[in-house]
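1. pasting the structure only:
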């Protein structure tokens, strides 16, 4: 049996007054967020469940979304934090042996709205040319002037600290490896513990934790507000600063803790928001990109070797290379920024 997918008239309203009408799915609620586009062809479940999208409405440039359903093994977080999903076409039936439920059913349970049937190509071009902007997915299609007023009254991403909405509540150990299957269905064995990493959770993707475990790390996850002295008391070999949403300059407690972690002499590694916090702790500044880097096809130049790597990225802010202090070297550069 397949679940009955409820549909209704819906609209995506942008702060510039543009309106994209389509059909609603998922949760029948109005949701406001920063509208950004993602150019990945696959992996919509991992993208939608990524806590870094907290407060954002995701526009997929891929034509059809939902065709492999949703499964519990590939979630990046147990709770969906994004503000909504805007797509060209919703797949009518998931076709994957790993699917546990259809995408709309999962979104409804997560109180996240979606809209399909809109011209995502035109929408993406608008966001590319005018920059990411606030918007709302709404079922209230007869009162769009009121929706537009609410959109324009919503806070912008600049200056927003969204980490408290997605960080963990308390310290915990992570032991789950990546999901892989052998022909007989047995899980692949993980290597023995060789290092201890303390991971600051600014909105952690669980796959990062799985991969740390895959290479033999004991991983202790701590809340974003954990003082450096408490983290250092855990006796780690190094510290990891996770991805996360919002403006890194607003996460002053993370910057303060990171400065102390750097001074400890232990290795410190950051991804996404964590990388930006690391840059701020070293004395650089961050700035907001017009429409961000969101996709799985970003060419990055390794300035040491001259080689170009294709990367998966998701962030709206960067460390400004022009503000790097003496002794801090930029090793990689996103070629889309040229």
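-> Okay, I see it. None of the values given here were measured: they were computed from a predicted structure.
2. could you use CA atoms for every contact and neighbour count after this?
-> Will do.
3. does residue 121 touch residue 62 like I think?
-> No. Residue 121 lies out of contact with residue 62 (CA atoms under 8 Å); the separation is 9.4 Å.
4. helices of the stretch 51-200 of the chain, start to end?
-> 103-109, 120-130, 144-153 (DSSP state H, counting those that start in this stretch).
5. now tell me what touches the shortest one from outside.
-> If you take CA atoms under 8 Å, 6 or more residues apart in numbering as the criterion, helix 103-109 is touched by 3, 5, 25-28, 66, 69-70, 113-114.
6. can you say which of the helices of the stretch 51-200 of the chain is packed in most?
-> With neighbours taken as mean count of other CA atoms under 10 Å, the helices of the stretch 51-200 of the chain reach their highest mean count in helix 103-109, at a mean of 20.
7. for the nearest residue to residue 256 once chain neighbours are set aside, what are its contacts?
-> Once flanking residues are discounted, residue 256 sits nearest to residue 281: 7.0 Å by CA to CA, 6 or more residues apart in numbering. Under the criterion of CA under 8 Å, 6+ apart, the contact list for residue 281 reads 255-256, 258-259.
8. what about versus this one:
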């Protein structure tokens, strides 16, 4: 496979040339790094990466190819991926297509033959940067001008782009390796929840179904009044707030609707962006981390039992420590001591920042889904 050149310009003035193996053209986005050793397809199809370029610290990418079953959503919302070394020939019986074919199919950029260690250290030291990558434009000044005219990630409401336009039922459980398919008949416990799609991952829905819940997925612009009415009638037993991309402070309408749910004491469980929106709805705005947490090897301490869980993370924003005025901290990130889980005082509401549904792993936090089902 002949790889075409691609030119990269970052807002701090860094200008690089590498090779392109995905979508050809020009794209802008925020550059972040991910430390996972596996699961590149799940990462790229995670809607939470909308508007971002992902630098993979794992140097060899493409080894297991790609397949339809490992998608976390219907497409790729990430601007692209940057890897040190591309493996064009996958070695995996589940592979249906190569990584370059996968990226081209979903119009996402692939960049290789680049020093990912340098980029990771740069992001670690000075934070994520807006960047532009192009297979068409090689002139630094032109790329700089194009980037300056592009919106920044904190100025875009990506939820409108990634959320479902209409409600639907989700019925599949978790992946069954023996049958090589998702469990189509998980147990039922007679409790129904609404899952608000802010950029929800398929494996979150699978885990909710696997613990026996009936799951109805609803758009981001849901009506709190309708939810409260259904809850009071007994039509639903609780609500889930999903992960998603972008700056949570942009989502003023969603936060306002969540505030109504809090006041009505609707049982709520939330992950990642949903966790952040709960904080905002309680009156405690989020802040941006220096370089975020993205990877599948992050230690989190469960403050209830002092057990350390290895978790998957994907967030640039965090809830403030002042949230302790209205909530109890249940989980803490051992990398930077930031808040990873909360239970709100005198309220049937709890949330986590990390991803207990992790696919392809780790799975040490999966118990949280059962905990949600038990509380309803």
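-> That came through fine. Bear in mind that the values here come from a model prediction, so they are computed numbers and not experimental data.
9. tell me which stretches of the stretch 201-350 of structure 2 form strands.
-> Read by DSSP state E, counting those that start in this stretch, the stretch 201-350 of structure 2 holds these strands, from start to end of the chain: 213-218, 238-241, 268-271, 287-302, 307-318, 327-333, 339-344, 349-352.
10. as CSV, those strands with distance to residue 125 of structure 2 and mean neighbour count would be great.
-> Formatted as CSV, these follow (distance: least, CA to CA, whole Å; neighbours: other CA atoms under 10 Å):
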stretch, distance to residue 125 of structure 2, mean neighbour count
strand 213-218, 39, 22
strand 238-241, 32, 25
strand 268-271, 27, 26
strand 287-302, 8, 19
strand 307-318, 15, 22
strand 327-333, 19, 21
strand 339-344, 22, 23
strand 349-352, 27, 24
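11. now the ones you listed in TSV, with distance to residue 372 of structure 2?
-> As requested, those are exported to TSV (distance: least, CA to CA, whole Å):
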stretch	distance to residue 372 of structure 2
strand 213-218	10
strand 238-241	9
strand 268-271	7
strand 287-302	16
strand 307-318	18
strand 327-333	14
strand 339-344	12
strand 349-352	9
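12. related to what we said a few turns ago, make JSON lines out of the contacts of residue 281 of structure 1 and add neighbour count.
-> What follows is the contacts of residue 281 of structure 1, written out as JSON lines (neighbours: other CA atoms under 10 Å):
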{"residue": "255", "neighbour count": "22"}
{"residue": "256", "neighbour count": "17"}
{"residue": "258", "neighbour count": "26"}
{"residue": "259", "neighbour count": "18"}
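13. reformat the helices of the stretch 51-200 of structure 1 as a markdown table; add distance to residue 178 of structure 1.
-> Output for the helices of the stretch 51-200 of structure 1, formatted as a markdown table (distance: least, CA to CA, whole Å):
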| stretch | distance to residue 178 of structure 1 |
| --- | --- |
| helix 103-109 | 22 |
| helix 120-130 | 33 |
| helix 144-153 | 39 |
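14. those helices: which one's closest to residue 176 of structure 1?
-> Counting by CA to CA, residue 176 of structure 1 lies closest to helix 103-109 out of the helices of the stretch 51-200 of structure 1; the figure is 22.7 Å.
15. what about the closest one, how far off from structure 2?
-> Its aligned residues in structure 2 lie a mean 1.0 Å from helix 103-109 of structure 1 after superposition (mean CA distance after the TM-score superposition for structure 1).
16. equivalent range in structure 2 for that helix?
-> Helix 103-109 of structure 1 corresponds to residues 99-105 in structure 2, going by TM-score structural alignment.
17. can you check stretch 202-214 of structure 1 too?
-> Going by TM-score structural alignment: stretch 202-214 of structure 1 matches residues 198-210.
18. so what touches that stretch?
-> 46-48, 71-73, 159, 162-163, 170-174, 186-187, 215, 219-220, 241-245, 273-274, 357-359, 366, 369.
19. out of these, which end up buried?
-> 46-48, 71-73, 159, 162-163, 170-174, 186, 215, 219-220, 241-245, 273-274, 357-359, 366, 369 (16 or more other CA atoms under 10 Å).
20. got the contacts of helix 103-109 of structure 1 as a markdown table, with distance to residue 203 of structure 1 columns?
-> Conversion of those to a markdown table gives the following (distance: CA to CA, whole Å):
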| residue | distance to residue 203 of structure 1 |
| --- | --- |
| 3 | 31 |
| 5 | 30 |
| 25 | 26 |
| 26 | 23 |
| 27 | 23 |
| 28 | 26 |
| 66 | 24 |
| 69 | 24 |
| 70 | 21 |
| 113 | 21 |
| 114 | 22 |
